[in-house]
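Give the three-dimensional model of this entry:
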Amino acid sequence: MKKLLALAAIAIALQGCTTNLIEGQKQELETYKQKGLAVEERNPKLAAVLGILPMAGYLYDGNYVLAFTTLPLYPFLGPLWMPFDTYNSAQARNYYATKPHVERERSKAMQANDRAMDDKHIDDVTYRRIRREIEDKYSAY
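As a prediction, this is how the structure comes out:
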């Protein structure tokens, strides 16, 4: 019984060791998803399902070193810990792919607006209105 309790305590403690996004990052990613700007390199749910199998979730997430270094832990903690870790890792990967994508798209839109102003295709009022629209579209808040 003591061994089972110790194993459960270790599993619960290891949940805090997973690659987690902080709350603000989760909110940003959700906002980008709602605006259709999120990049999904990996499916977090699929990563979690694959995390039940030895190495599979980490290989799917692209964490090749973790796939091999956590293999000895699999018999003890794998099914309890790895699905959470691979889910969070996929979510983090998507977040860190989305941030530069959104910034590139925002920058392109701003440059196009600047060019239109420089070429005298739009007036100052229109330029400012478009600039606000761009900021609203690409803002995470």
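
Every contact and neighbour count from this point should use C-alpha atoms.
OK.

Spatially central residue for the protein, please.
Y95 (2.6 Å; Cα atoms, centre = their mean).

which one is that one nearest to, not counting chain neighbours?
L29 (5.9 Å; Cα to Cα, 6 or more residues apart in numbering).

try R42
Using Cα to Cα, 6+ apart, the closest residue to R42 is A90 (5.4 Å).

try E105
Nearest to E105 is Y138, by Cα to Cα, 6+ apart, at 8.0 Å.

Please report the distance of that neighbour from A92.
19 Å (Cα to Cα, to the nearest Å).

Check the burial of K45 by counting its neighbours.
K45 has 16 neighbours, counted by other Cα atoms under 10 Å.

sorry, that was for I22
I22 - counted by other Cα under 10 Å - has 9 other residues nearby.

need the contact list for it.
Listed by Cα atoms under 8 Å, 6 or more residues apart in numbering, I22 has no contact partners.

try the one 5 residues further on
For Q27, the set of contacting residues under the criterion of Cα under 8 Å, 6+ apart consists of A140.

Remind me which helix or strand it belongs to.
helix 23-34 (DSSP states H and E).

Next: E133.
Going by DSSP H and E, E133 is in helix 124-138.

what's that helix in contact with?
35, 102-103, 105-106, 109-110, 113-114, 117.

Could you pick out the longest helix of this protein?
Longest helix in the chain, counting residues (DSSP state H): helix 74-118.

That helix vs helix 23-34, what angle?
60 degrees (axes from the mean of the first three to the mean of the last three Cα atoms, to 10 degrees).

One more, so I can put them side by side:
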Amino acid sequence: MIKNFIFVGLIALLTSGCATGLNSQQSAQYNSMEARGLAVQEKNPTTGALLGILPGGGSFYAREPAFGVLNLLFWPLSIFWDPVSGYDGATRINYNFSKAQIDNDKREAEKKLYRDYQDGLISETALARGMRDIEDKYRY
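Modelled structure (predicted):
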């Protein structure tokens, strides 16, 4: 009885995948980034899924080497979950890269606008309007 319970638990754990995808809020943010042309594609999720067919390929592609080795050991069973891990991992990488790039671009735009204000090139009203525009442009 206990052996069966442990076996079922182990199978459930193994088939749940290793790389964590985006939660619902992150997914909505990433969709918004893509729709507004702000998303960065560092990794191709489809490539991650296809590489998941190879022993540990999806996890290695998603920069999860420990899970890649684990999936390598469980190959060919890992072809049931590693394509999902590769896809989710690549999407997570793209989300994180996009967020970092957007935050960096926003800081640079704010610095430029503030320098223009300090140099007397724009008024305080124009500074406030510009900051609102930057906030709207780089919101995710």
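
check contacts around the residue nearest to the centre of the first structure.
25, 29, 38-39.

now those in CSV, with neighbour count and distance to P75 of the first structure?
Listed next are the contacts of Y95 of the first structure as CSV, based on neighbours: other Cα atoms under 10 Å; distance: Cα to Cα, whole Å:
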residue, neighbour count, distance to P75 of the first structure
Q25, 16, 32
L29, 24, 33
A38, 21, 35
V39, 19, 34
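
just to revisit the earlier point, how much does the helix holding E133 of the first structure stray from the second structure?
With mean Cα distance after the TM-score superposition for the first structure, helix 124-138 of the first structure departs from the second structure by a mean of 0.9 Å once superposed.

Buried ones in that helix, by neighbour count?
Across helix 124-138 of the first structure, burial judged by 16 or more other Cα atoms under 10 Å covers 127, 130-131, 134, 137-138.

For the residue nearest to A97 of the first structure when sequence neighbours are not counted, which residues are in contact?
Spatial nearest neighbour of A97 of the first structure, excluding adjacent residues (Cα to Cα, 6+ apart): V39 at 6.1 Å. V39 of the first structure makes contact with 94-95, 97-98, 101 under the criterion Cα under 8 Å, 6+ apart.

Which secondary structure state does V39 of the first structure sit in?
coil (DSSP: H, G, I helix; E, B strand; the rest coil).

now H121 of the first structure
coil.

about what we covered before: centre of the chain versus the helix holding E133 of the first structure, how much separation?
27 Å (Cα atoms, centre = their mean, to the nearest Å).

Please apply the same query to stretch 67-87 of the first structure.
20 Å.

cool, stretch 102-110 of the first structure as well?
19 Å.

buried ones in it?
102, 106, 109-110.

Give me the contacts around that stretch.
Taking Cα under 8 Å, 6+ apart as the rule, stretch 102-110 of the first structure contacts 37-38, 131, 134-135, 138.

Go again with 10 Å.
32, 37-39, 98, 100-101, 111-116, 127, 130-131, 134-135, 137-140 (Cα atoms under 10 Å, 6 or more residues apart in numbering).

How about stretch 56-64 of the first structure?
41-44, 46-51, 55, 65-68, 70, 82-91, 93.

I'd assumed L38 was in contact with S32 of the second structure.
Yes - if you go by Cα atoms under 10 Å, S32 of the second structure and L38 touch, sitting 8.4 Å apart.

which neighbours do those two share?
Common neighbours of S32 of the second structure and L38 (Cα under 10 Å, 6+ apart) are 139-140.

Please say which of these two ends up with more neighbours.
Taking other Cα under 10 Å, S32 of the second structure and L38 do not tie; L38 has more neighbours (19 against 15).

Check the offset of stretch 52-59 of the second structure from the chain's centre.
Worked out by Cα atoms, centre = their mean, stretch 52-59 of the second structure lies 18 Å from the chain centre.
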